[in-house]
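> give me coordinates for this.
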Amino acid sequence: MASTVPSIERAARGVTSAPVLDFLRRPKRLLIGGKWVTAKSGKTFETINPANEEVLALVPEGDKADVDEAVKTARKAYEYGKWPTINPHQRAKYLLTIADLIEKHVDELAILETLNNGMAISLARGFTLMAADTFRYYAGWATKIYGETNPSDPSMFNYTLREPVGVCGQIIPWNGPIAMLAWKIAPALACGNVSILKPAEQTPLTALRIGELIMEADLPEGVVNIVTGYGETAGAAIASHPDIDKVAFTGSTEVGKLILQASSGNLKRVSLELGGKSPNIVFPDADLEDAVPTSLMGFCMLSGQVCCAGTRVFVQSDFHDRFVDHLTHYASKVKAGDPLDASTMVGPLVSKEQFNRVNGYIGTGKNEGAKTAIGGQVRTGKGFFVDPTIFTDVKNSMKIAREEIFGPVAAVIPFKDENDAVFQGNDTTYGLAAAVWTRDVSRAFRVARAIKAGTVWVNCYNNIDPISPFGGYKQSGIGRELGKHSLDLYTQIKSVYVKL
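Okay, here's the model as predicted:
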């Protein structure tokens, strides 16, 4: 049992929003079967504000017993409840109601997200609005999940049905909790599935608040369940549970591999959105006024804690020094600071563990012989802040260019020509995203086709829309979220033959 009693006044210093403070003061519970319940063990754990290291709330430490209860409830809702066979128009209305409630509470949810995650408040607000858009997008799909009529002999009528998969375990990360919740729950519900969501132990608060909004939307009991807890216990129980039909996970490649192994017991469906070491390729004809600040935010957005962050910045050799000068100049204007300040671009990292990890990689980069053009100093004082750090004299074989750092750290790497840029860009075990900066349209198309990544941005970065699929090549994942292709993750096809 956690012993620290949260001091809301200290943890949420500067927050005047009554709904936020009221939520923080309320006891936290698990959502199982339409009811808020304590963890069976009675245990709780602390969730903190990474900007000041104060405890925001005590959260139930759900484990295998709670997952078992959630699965039992979800199975009952799926097999005997009305959700899978409800009129699709009604299902769409439920999703639209959730979207409206999220949008209505956008300011409250954004503050909660910033308090718990550390992301800049402007980004938290954008992610919250994206979550509302995602629910609206999938509300439209609820009435458009078609089967097919197949050509057949006149004596036979052959058709297909797209049916829901069943009980879905959904494990989301700490780096974008609200957005990732929507990416998981919205398509699952649109297709008629039921969900058991496990938010990251570092950032459970907005998931619990959205759980309250889902209750307000009056979904049938057991359709959405939320179990907070640790990955090693609650998450592992979801991945291996024999009565869960599908698992969706966003997080590290290492944990994704463990989930894939754990799922083999009942051969449950698995979709994984994993890590990345994305190449951001800049040619000499790039528009510097756009490419430089956008590239900076490509590795600094959310303090670099983004799977698709453009942390390997490839610049053509004869343009390298000029670009680095400009990039360093822009970075010098960006300091990690109070994430609730509307002018802040970079907030703290999510945890002490992440703070130590990122600073460890910065030390490794220096030991490997890379030079820091800016940043690289360990900050002291309260909060897990790391200033933007840019390495030069980097080879693509160095550890800081091979491994995912998950902080506001970039390695600038020179390349000779287009072929070399593609070769080095693809020389990684990851393949989540990439970017190309050039005014040459033909070159842009060639490089976009040649790069092995699930998303390629041309003269932009980090553009994401629920309409377009998102996912990775190689060890960056399995399957695609968002867009119509995500329906394949949450439906299964049945062929029916009728003899006439």
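> for the rest of this, base every contact and every neighbour count on C-alpha atoms.
Will do.
> pretty sure residue 59 is touching residue 29, no?
Yes: under the criterion of Cα atoms under 8 Å, residue 59 makes contact with residue 29 at 7.0 Å.
> to check against the first, give me the structure of this:
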Amino acid sequence: MTQYPSLHMIIDGQRVSGGGRRTHAVVNPATGETVGELSLAEAADLDRALDVAAQGFRIWRKSTPQQRAAVLQGAARLMLERQEDLARIATMEQGKTLPEARIEVMMNVGLFNFYAGEVQRLYGRTLVRPEGMRSTVTHEPVGPVAAFAPWNFPLGNPGRKLGAPIAAGCSVILKAAEETPASALGVLQCLLDAGLPRQVAQAVFGVPDEVSRHLLASPVIRKLSFTGSTVVGKHLMRLAADNCIRTTMELGGHGPVMVFADADIERTLDTVVPHKYRNAGQVCVSPTRFIVEESVFERFRDGFVERAKAIKVGNGMDDGVQMGPMANPRRPEAIDALIGDAVQRGARLHTGGQRLGNAGFYYAPSVLSDVPLDATIMNEEPFGPVALINPFRDEEAMVAEANRLPYGLAAYLWTNDAKRQQRLAAEVESGMVGVNTTMIGGADAPFGGVKWSGHGAEDGPEGVLACMVTKAVHEG
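This next block holds a predicted model:
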């Protein structure tokens, strides 16, 4: 069995902890027990990290594509070798099932290997000019990056935040979630063990508002990459504006799922129900608002409820478990309040709506139908194991509901009408659209949203270019 590791920060390649610093208790969501104590950064730690990041940028911006590729490929190999330990640590501190955590490791392996190839393709261009003149356009690393990662994907989010800046030639200060620090440290350690210079990547933890204000007030930081809630994202954008810091923001969502009568309903249910309850619904692209054509509404709702009731909930380490606990004690309380508000306003609760057990942060897979549009849960991202299923009369009404909210991260549509697929893919306001699939991500595909779901993209060539600036040089 993997033991939960000792916790620390990493600054200039050194493990930093203790010394009278404040601490944060890391809790296993399956049991509610404390598994580790994490030291939190003081101002002096952040200043040191900034100084080292400035040094790291001077070193790494001069690295060759071959050097960057070697580090990324080496880290991918190490993550593959360490897959089981990394996955078990993630499950211990975040709660997701062990199979899901293993997949998360493989997401990082694929992304790092893709970026290792992408560093060879950071092309500029030469412009057509009159004889005697030469104009070129090049891409250069933007500078030190402040990267903030949340707890819901404790391995994958740090992988995204570290991989793109390193591929681009930037240094990075990673502040991963204090709830899931060991996973992030494990990913960074793979990069360092693969030969990344110690000055290039740092990991700090602390009181989130203190860390963000301190880092974003520094002239060292040239780029902010944030994944998290829309409320916090807006706050960070205001802080970044003071120094005109570039931003990539992957914010909240409220995933609409349009289900039409011509869809294969059984296949649709077999696909969307496991995806809804993946990671206990704590996924920014989780399918949430099921917008169902009236003629198949009851069949879809009843099939959804039947499948939700059959989901096995338990400790993510145990064989056969399909959904683990929620990540912290705040989440079951939040879901209870949202479901209670919806029911009070007239929604029908078909299953779930309650916490499970006396230990840990378990919540039953839940299904609501006929949910009024003024219910809080229909307007704020629930981020939990609850599906909202409502009937709509026709395509026009369904598209209007899909676009009603200010969020636009991921949307899904299920129809076998080819013309409708193309029409709706264009009409739906979302950064990513899944047509008869929930697979909307990949190492080579941009991941990001529109409207209140943020701007910019991670993954794909776009993820590397987001950490670069464009320069035009004209020679006479």
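> hang on, the earlier thing: residue 59 and residue 29 of structure 1: which has the busier surroundings?
Neighbours were counted for residue 59 of structure 1 and for residue 29 using other Cα atoms under 10 Å; residue 59 has more, 24 against 21.
> now do the same for the more buried one: helix, strand or coil?
strand (DSSP: H, G, I helix; E, B strand; the rest coil).
> which residue lines up with it in structure 2?
For residue 59 of structure 1, the aligned position in structure 2 is residue 38, judged by TM-score structural alignment.
> these two touch, right, its match and residue 21?
No: applying Cα under 8 Å, one finds residue 38 of structure 2 not in contact with residue 21, separated by 9.4 Å.
> what's the neighbour count on the nearest residue to residue 228 of structure 2 once chain neighbours are set aside?
With Cα to Cα, 6 or more residues apart in numbering as the measure, residue 251 is the residue that lies nearest to residue 228 of structure 2, at 5.1 Å, once sequence neighbours are left out. Residue 251 of structure 2: 26 surrounding residues under other Cα under 10 Å.
> state the distance from residue 251 of structure 2 to residue 284 of structure 2.
When Cα to Cα, to the nearest Å is the yardstick, residue 251 of structure 2 and residue 284 of structure 2 sit 8 Å from each other.
> with residue 73 of structure 2 instead?
Applying Cα to Cα, one obtains 28 Å for the distance of residue 73 of structure 2 from residue 284 of structure 2.
> need the overlap of contacts for residue 251 and residue 284 of structure 2.
With contacts defined as Cα atoms under 8 Å, 6 or more residues apart in numbering, the residues adjacent to both residue 251 of structure 2 and residue 284 are residue 409.
> hang on, residue 237 of structure 1 in a strand?
No: residue assignment for residue 237 of structure 1, taken from three-state DSSP, gives helix, which places it outside any strand.
> map it onto structure 2.
The criterion is TM-score structural alignment: under it, residue 237 of structure 1 has residue 214 as its aligned partner in structure 2.
> count of residues packed around that match?
For residue 214 of structure 2, the tally of surrounding residues (other Cα under 10 Å) stands at 15.
> quick one, what contacts it?
Under the criterion of Cα under 8 Å, 6+ apart, the contact partners of residue 214 of structure 2 comprise 43, 46.
> so where do the helices sit in the stretch 101-250 of structure 2?
Assigned by DSSP state H, counting those that start in this stretch, the helices in the stretch 101-250 of structure 2 fall at 156-168, 181-193, 208-216, 230-241.
> what span of structure 1 lines up against stretch 389-405 of structure 2?
Under the alignment (TM-score structural alignment), stretch 389-405 of structure 2 falls on residues 412-428 in structure 1.
> now do stretch 64-81 of structure 2
Counting by TM-score structural alignment, stretch 64-81 of structure 2 falls onto residues 87-104 of structure 1.
> also stretch 362-374 of structure 2?
Residues 385-397 of structure 1 are matched to stretch 362-374 of structure 2 when aligned by TM-score structural alignment.
> what of stretch 318-332 of structure 2?
On structure 1, the counterpart of stretch 318-332 of structure 2 by TM-score structural alignment is residues 341-355.
> now what about the matching stretch, what contacts it?
By Cα under 8 Å, 6+ apart, the surrounding residues in contact with stretch 341-355 of structure 1 are 50-51, 116-122, 174-175, 202, 300-303, 305, 334-339, 383-387, 407.
> just the ones of those residues in helices?
By the criterion of DSSP state H, membership of the contacts of stretch 341-355 of structure 1 in helices covers 116, 117, 121, 122, 300.
> mind putting those residues in a markdown table, neighbour count and distance to residue 426 of structure 1 included?
What follows is those, written out as a markdown table (neighbours: other Cα atoms under 10 Å; distance: Cα to Cα, whole Å):
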| residue | neighbour count | distance to residue 426 of structure 1 |
| --- | --- | --- |
| 116 | 28 | 35 |
| 117 | 31 | 32 |
| 121 | 26 | 34 |
| 122 | 18 | 33 |
| 300 | 29 | 22 |
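> before we move on, back to that, quick one: end-to-end length of the match of stretch 318-332 of structure 2, please.
Counting by Cα to Cα, the length from the leading to the trailing residue of stretch 341-355 of structure 1 is 21 Å.
> quick check: buried residues in that stretch?
Neighbour-count burial for stretch 341-355 of structure 1, counted by 16 or more other Cα atoms under 10 Å, picks out 344, 345, 346, 347, 348, 349, 350, 351, 354, 355.
> tell me the buried residues in the match of stretch 64-81 of structure 2?
Buried residues in stretch 87-104 of structure 1, counted by 16+ other Cα under 10 Å: 88, 91-103.
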